[in-house]
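Colleague: Take this sequence and fold it.
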Amino acid sequence: MNLQAMFLDFNPGKFLVWVCVSVFTALLALRLDNIINWSYWAVFAPLWLWKAFVVVGAFVANIVWIKNPHYRLEGQSSIQYRALLISLGIHLFLLLFELLLADKLNTGRHSWLSVFTPLIVVSLLSIAACIWGVKHNRSIELELYCSVNLLQFIFIALRLDHYIGWPWEVVLVPAWVVVCASVVAVLYSIVFAGLLLRLPDVNPDRRRTSLNSAIAYTCLVAPLLCFLITLASRLNRNSNNNYTSIVMPLYITYCTRIAMAFSSKRANQWWFGLRKDLCQFLLGVCPLLQEYANISYTLPTRSDTDTHHNLNQDDMEEGQGSTDTTVVAVAVAVGAEKPPGAKKKKKSNTRRSKDKEVVPHVSLEVPD
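Modeller: The predicted structure follows:
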């Protein structure tokens, strides 16, 4: 295991986001099942932690940007700073939605349509953010998720306020469309990986990459589909499953997302004004950590074990051959009879000595 290669494409932002979301999902399911009686403000604490990191990191980055104008001339600093501002705006809208949602669940004094209004607005803004991100080759995962779920947010708000009386299978139609498109992409990746495995002339690295992608996409989409089916059945009161069991498939998706954070695109280098990747910053601050990261570990394979065993066996045979040669010499000196097998081993030792290269101890130069 090479730690330097492992943390080369590590994205700490995505890692933090999915860890916080997984903890929040568990707390919310336990609260809805009345297993814990915490306030919803405490249940939303992991999301507050996520937004706190985003806001503090953007605040420090703005201070560094204002105090150091010469940093703006470094490569794509201007584009990354704009991406930081766009991401900050989206996270502030999400924070407003979470505040309204927590207050609604605690007091019930807001309508659901007013609670979902920040999500609807951020979904409209995310469409323009997606166009800008594609144009400048920036990551648009959060923006894309908000933009494709615009109708879904509207339908959920209208259904919770009883403006429409549709069953939840119909309300979740936008989500079904997105999941079905994802299923088609997953099937394509599986077929493509299977074809690469059957072709003999394909690069092994490319074959391994396609197989890992197919497995990752399957672990992302299949649990999400199971979650939507069981959730719709529970909301329609067709089943009595508790919410803890309903959200269990999501943790396969969460674990896959956390693992994919180690092979994602690098995060915005302007967060907290670092102007470099977080791992590079930590390695520069902690020299001992840098020395530890440069160590690579390899697990022994069967071939390596067999080779090592053969080398040890050869060394033991050489040592045994030299001992037998000494015994033969002593027996000849005293006129004793040679032990059986000594002649064969002497021949084998002679053959082995002939194969070795003989280097003279002293080299004499003879004049012409």
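Colleague: C-alpha from now on. contacts and neighbour counts both.
Modeller: Will do.
Colleague: Next up, the contacts around Tyr145.
Modeller: For Tyr145, the contact set (CA atoms under 8 Å, 6 or more residues apart in numbering) is empty.
Colleague: Please identify which helix or strand holds it.
Modeller: Assigning secondary structure by DSSP states H and E places Tyr145 in helix 141-148.
Colleague: Name the residues of the helix or strand just after that helix that come out as buried.
Modeller: Sequence order places helix 150-160 as the next helix or strand after helix 141-148, per DSSP H and E. The neighbour-count check on helix 150-160 (16 or more other CA atoms under 10 Å) flags 150-159 as buried.
Colleague: Which member of these is positioned nearest Pro174?
Modeller: Proximity of the buried residues of helix 150-160 to Pro174 (CA to CA) peaks at Gln152, which lies at 5.5 Å.
Colleague: Now do the same contact list for the closest one.
Modeller: Contacts for Gln152 (CA under 8 Å, 6+ apart) come out as 171-175.
Colleague: which of these has the most neighbours?
Modeller: Val171 (22 neighbours; other CA atoms under 10 Å).
Colleague: this one next, for a side-by-side:
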Amino acid sequence: MMLNTIKEKGFFTMLLLLIIACSSSGEDEKEEEQQPDIIHPTITCTESITVFIDAGKNGASVAYSTPIGTDDLPGAVTTQTSGLASESLFPIGTTTNTFIVEDKAGNTATCSFDVIVLEPSNDKPYAVKEGAEAPVGKKWVKVDTMSDEFEGNTFDDTKWHRYPSSDGFSWIGRPPALFEADNVTVANGNLNITVEKFDAPKRVNGIDWTHGGAIVRSKITAKPGYYYECRMQANKTIMSSTFWIAFKQNCNTGPVRKLELDIQECVGRLTNTAAWADNFDQIYASNTWRHERECDTEVTGSKQSPAKTVLSEKNNSRYFVYGCWWKSPTEILFYLDGKLSHSITNPPADFDLEGHITMAIETYDWNPIDANTIFGTGSFDDLTTKYDWVRTWKLENE
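Modeller: Alright, predicted model coming up:
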């Protein structure tokens, strides 16, 4: 009897301990379940986006990185509560895009960013909203004699030179491409400079020229302090598409310094595989030069100070707006599609001379013609650098 009693007591003791353990475990789990989730999720939005569109358009398709919130526990959901989805057509003005992330406990976090669509007008510089605002008490005024919308079908010989023999530079091209005025036309709202391969070489100045380009220069001189811009689409050949300011030089009458201010210089297709030439068909390349001249005894060898922005698109893929605020002799700011792109300070000489707006389509010895040329097969658009407009602005008192 005593043995059974002892066994029974042991059994009930173990049962009691098991009940207590289970009860304790359940209470612990219950206690854990009852602890509130007070940690908020997180979410980060992109910076605000500014897009410039051409006059007359209703808006712009804008792609952005859609934010997704995160939390320390699974199950958080992100929702857009205002604005438009990525790649939607955003209207002119400011659209605020707001996103909220909520976890299972109801904790939330939000972020917002703006998509700003601006419609440039032709009564102020394209980049006036992006750092090219006029100083206090000043306003931008268009210089009509150095601006052209290229409407109609007539080249304006009162504003531009197209014959190298008459522009005062006497530069007829870089072999093998000869500058020829008949490659310059105005049509379809553009200044068109079309390149070509001659049926037979042309002998000029003892050189056999096999291809043709062209050069256009302003008759009125460009000055420091002005803002210069063009809307340009590059051709698709190995030849250049440019927008720059050229300066005359003369060892006898002066100026002795030979300067060059390149706003944009690119090619339509690269044949040069050197590392320094990378991306020259998808680049915004600017430069300041003080070229070597025998009478310029202050320098030995040509000096340059370049700046550039590599693009995500080919220069011939669409129109780009290239702008330059020649702010002072030692500070030059460059704009791309309305935004500050790069700048040059302390160039190799003070840029305090007057020059001429220049649009030259030429060949380069560093990007030679190869067997894949399209001069014989390309369309008019393939072979043409198109300038939708050129505009020049100066500051005046309000």
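Colleague: what's the TM-score here?
Modeller: The pair, once superposed, lands on a TM-score of 0.21 when counted by TM-score structural alignment, normalised by the length of the first structure; 141 aligned residues with a CA RMSD of 7.3 Å.
Colleague: How far does the helix holding Tyr145 of the first structure sit from its chain's centre?
Modeller: Relative to the chain's own centre, helix 141-148 of the first structure is displaced by 20 Å; criterion: CA atoms, centre = their mean, to the nearest Å.
Colleague: looking at it, Phe155 of the first structure is touching Val171, isn't it?
Modeller: Yes - using CA atoms under 8 Å, Phe155 of the first structure makes contact with Val171 at a distance of 5.8 Å.
Colleague: what about Leu16 of the second structure, which helix or strand?
Modeller: Using DSSP H and E, Leu16 of the second structure sits in helix 2-34.
Colleague: next one: Asp388 of the second structure
Modeller: strand 384-397.
Colleague: just Thr305 of the first structure next, same as before
Modeller: In the assignment (DSSP H and E), Thr305 of the first structure maps to helix 302-333.
Colleague: ok, and what's touching whatever helix or strand comes next after that helix?
Modeller: Counting by DSSP H and E, the next helix or strand C-terminal to helix 302-333 of the first structure is helix 342-355. Residues outside helix 342-355 of the first structure that contact it (CA under 8 Å, 6+ apart): 318, 321, 324-325, 328.
Colleague: try 7 Å
Modeller: With contacts defined as CA atoms under 7 Å, 6 or more residues apart in numbering, helix 342-355 of the first structure is touched by 321, 324-325, 328.
Colleague: thinking again about what came up before, just send the contacts of Gln152 of the first structure back as TSV, with secondary structure and distance to Arg234 of the first structure too.
Modeller: Shown next, in TSV, are the contacts of Gln152 of the first structure (DSSP: H, G, I helix; E, B strand; the rest coil; distance: CA to CA, whole Å):
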residue	secondary structure	distance to Arg234 of the first structure
Val171	helix	14
Leu172	coil	13
Val173	helix	16
Pro174	helix	18
Ala175	helix	16
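Colleague: Turn these into CSV, including distance to Thr350 of the first structure.
Modeller: Formatted as CSV, the contacts of Gln152 of the first structure follow (distance: CA to CA, whole Å):
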residue, distance to Thr350 of the first structure
Val171, 88
Leu172, 84
Val173, 84
Pro174, 83
Ala175, 80
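Colleague: Quick check: the two most widely separated of those residues?
Modeller: Farthest-apart pair in these is Val171 and Ala175; separation 8.7 Å (CA to CA).
Colleague: does Val170 of the first structure sit in a helix or strand, and which one?
Modeller: Going by DSSP H and E, Val170 of the first structure is in helix 168-171.
Colleague: so how far is that helix off the chain centroid?
Modeller: Put simply, helix 168-171 of the first structure sits 33 Å off its chain's centre (CA atoms, centre = their mean).
Colleague: For that helix, which helices and strands make contact with it?
Modeller: If contacts are counted by 3 or more CA pairs under 7 Å, 6 or more residues apart in numbering; DSSP states H and E, helix 168-171 of the first structure sits against helix 204-235.
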